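**Q** got a structure for you, letters missing:
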């Protein structure tokens, strides 16, 4: 794992290292594209309701490298998959996720808003997703608003350890969040599992900020609007990888290919690889 290897280096060394890595990196030639991980954002959400089995199954069928999932917690302590902190947008219910019991959440229709053919899709549990997809596809686990759910990190870590997914040979689990303190905690709980930090804030792209992230994170995952070639080089020079989100156009995918990111997080897996239709 790359975290901490270069975290103590000075900024000047970082920039120097970046220059050398650019000069000697084995870049694709003759128009070839660098291999980029194709991450299905909340599943193949352009075509199926987000964070549902339907969307994840479709992503697997489209041969995505990873599915990205959003984890929250019910009032009675069940880890569930939903993006918003309320159920209003993606189900036929109303209210905050954390105010509803698992039984109440499970009774909701999480598919009809996307189309009649998805009527009856349920909000999945974290355990269900780990059991259904481990070994079939990589899983990028986002802890959504962990500050609302004290102890969530320990629950997630326990579920991963129970299935022996915290071992290096099973390096297809990544955990990420916008909450940096939560990710520091996850790094301590699961030191062999790659950790990612999410941001759309340019203030987090300074050399000083990146060096701090590199002390505990393996992935720096910014919105594509703040990605530059210089940023990619700096992230790589610190031993981290970079995955960018959320691609909803072919132009955005092509831009990120040009920037030489390591992963593209997309609603459209076929925009990252046209063969994945």
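**A** Cool, got the structure. Predicted model, so just to flag it, every value in this text is computed and none were measured.

**Q** CA atoms for contacts and neighbours, from now on please.
**A** Fine.

**Q** just list what the host helix or strand of residue 198 packs against, helices and strands only.
**A** According to DSSP states H and E, residue 198 maps onto strand 195-199. Packing contacts for strand 195-199, counted by 3 or more CA pairs under 8 Å, 6 or more residues apart in numbering; DSSP states H and E, involve strand 173-177, helix 180-189, strand 219-222.

**Q** kindly recompute the last result at 6 Å.
**A** strand 173-177, strand 219-222 (3 or more CA pairs under 6 Å, 6 or more residues apart in numbering; DSSP states H and E).

**Q** ends of stretch 50-68, how far apart?
**A** 10 Å (CA to CA, to the nearest Å).

**Q** report the buried residues of that stretch.
**A** Residues of stretch 50-68 classed as buried by neighbour count (16 or more other CA atoms under 10 Å): 50-60, 62-68.

**Q** likewise stretch 112-128?
**A** 112, 113, 114, 118, 121, 122, 123, 124, 125, 126, 127.

**Q** for the residues you listed, which one is nearest residue 184?
**A** For the buried residues of stretch 112-128, the closest approach to residue 184 (CA to CA) belongs to residue 126, at 20.9 Å.

**Q** the structure to be compared is supplied as follows:
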């Protein structure tokens, strides 16, 4: 029997992805931020004890060029500081509490550096059989220092990078084998982004998930990540994503997702 090229790609993609993922992996959004302050070592330590495949982190750069983990460009919401983090040196950032809103127990938490998070994850992976990888949201960082820090801790190969298409393209120039994950709003964007970036995965909007779109992406051997945040954080939605074949569910409720998937299994 002779297969046409599109059919062959479809078959190959489904075989690869179908065998690799019995059910979705879970990504801890900014760590387990419901039980500890987001993007802190405290929350990452907590999340590592949960059934997660990825820790999602947001990387920004201080005035003196250090890479830190902070979602917002401004310090105001999550720390005792004010203004843009890019206007402060690392020493100044480290004077601030990153436990804002979580009571006295977390007053001593500080904005972590990427280096500190990498050390934590490297040490965890050395002593646990179930490896956890980084989901890196590249907020404000240059590709080379980001790549260099992850490579120093042997975390580059399995890290997944989310960011603007322009950033991901520049990252690919520095690290051709980096696992890129651009956003995808609809199927119309698929051909152009595949040609430009050759992505490892797509971050697909939850509301855009359909059987046809997931199958189309998988047919090219590309994975599907999606954020079950806000309105979609419930068991019905988690199970829907699992049935669609979503590869990674990102969530603020790791244990809730895990329990729903167990019941499905």
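**A** Yep, that arrived. For clarity, every value in this text was computed on a predicted model and none was experimentally measured.

**Q** on that earlier part again, which of the helices and strands packed on strand 195-199 of structure 1 is buried the deepest?
**A** Highest mean neighbour count of those: strand 219-222, a mean of 25 (counted as mean count of other CA atoms under 10 Å).

**Q** where does the next helix or strand after that strand end up in structure 2?
**A** Next in sequence after strand 219-222 of structure 1, counting helices and strands by DSSP H and E, comes helix 229-237. Using TM-score structural alignment, helix 229-237 of structure 1 lines up with residues 211-219 of structure 2.

**Q** which of the residues in the matching stretch are buried?
**A** 213, 214, 215, 216, 217, 218, 219.

**Q** what ranges do the helices span in the stretch 1-150 of structure 1?
**A** 11-24, 53-61, 102-106, 126-133 (DSSP state H, counting those that start in this stretch).

**Q** the lengthiest strand in structure 2 vs structure 1, average offset?
**A** Longest strand in structure 2, counting residues (DSSP state E): strand 54-61. Taken against structure 1, strand 54-61 of structure 2 registers an average deviation of 0.5 Å after superposition, with mean CA distance after the TM-score superposition for structure 1.

**Q** residue range for that strand in structure 1?
**A** Residues 66-73 of structure 1 are where strand 54-61 of structure 2 lands, counting by TM-score structural alignment.

**Q** chain center to that stretch: distance?
**A** Taking CA atoms, centre = their mean, to the nearest Å, one finds the center of stretch 66-73 of structure 1 at 8 Å from the center of the full chain.

**Q** kindly report the same for stretch 16-26 of structure 2.
**A** Relative to its chain's centre, stretch 16-26 of structure 2 lies at 17 Å (CA atoms, centre = their mean).

**Q** mind listing what's buried along that stretch?
**A** Quick answer for stretch 16-26 of structure 2 (16+ other CA under 10 Å): 17, 23, 24, 25, 26.

**Q** mind listing residues that contact it?
**A** For stretch 16-26 of structure 2, contacts defined as CA atoms under 6 Å, 6 or more residues apart in numbering pick out 52, 53, 247, 248, 249, 250.

**Q** how long is stretch 71-90 of structure 2 end to end?
**A** Start-to-end span of stretch 71-90 of structure 2 (CA to CA) is 16 Å.

**Q** so where is that stretch in structure 1?
**A** Stretch 71-90 of structure 2 covers residues 83-102 of structure 1 once aligned (TM-score structural alignment).

**Q** for the matching stretch, which positions count as buried?
**A** By neighbour count with 16+ other CA under 10 Å, stretch 83-102 of structure 1 contains the buried residues 83, 84, 85, 86, 87, 90, 91, 93, 97, 98, 100, 102.

**Q** distance-wise, check residue 59 of structure 2 relative to residue 222 of structure 2.
**A** Distance from residue 59 of structure 2 to residue 222 of structure 2, by CA to CA: 24 Å.

**Q** do the same with residue 158 of structure 2
**A** From residue 158 of structure 2 over to residue 222 of structure 2 (counting by CA to CA), the distance is 15 Å.

**Q** compare those two (neighbour count), which wins?
**A** Using other CA atoms under 10 Å as the criterion, residue 158 of structure 2 and residue 222 rank with residue 222 on top: 23 against 17.

**Q** contacts only, for that one.
**A** For residue 222 of structure 2, the contact set (CA under 6 Å, 6+ apart) comprises 200, 201.

**Q** let's see that with 7 Å instead.
**A** By CA atoms under 7 Å, 6 or more residues apart in numbering, the contact set of residue 222 of structure 2 is 199, 200, 201.
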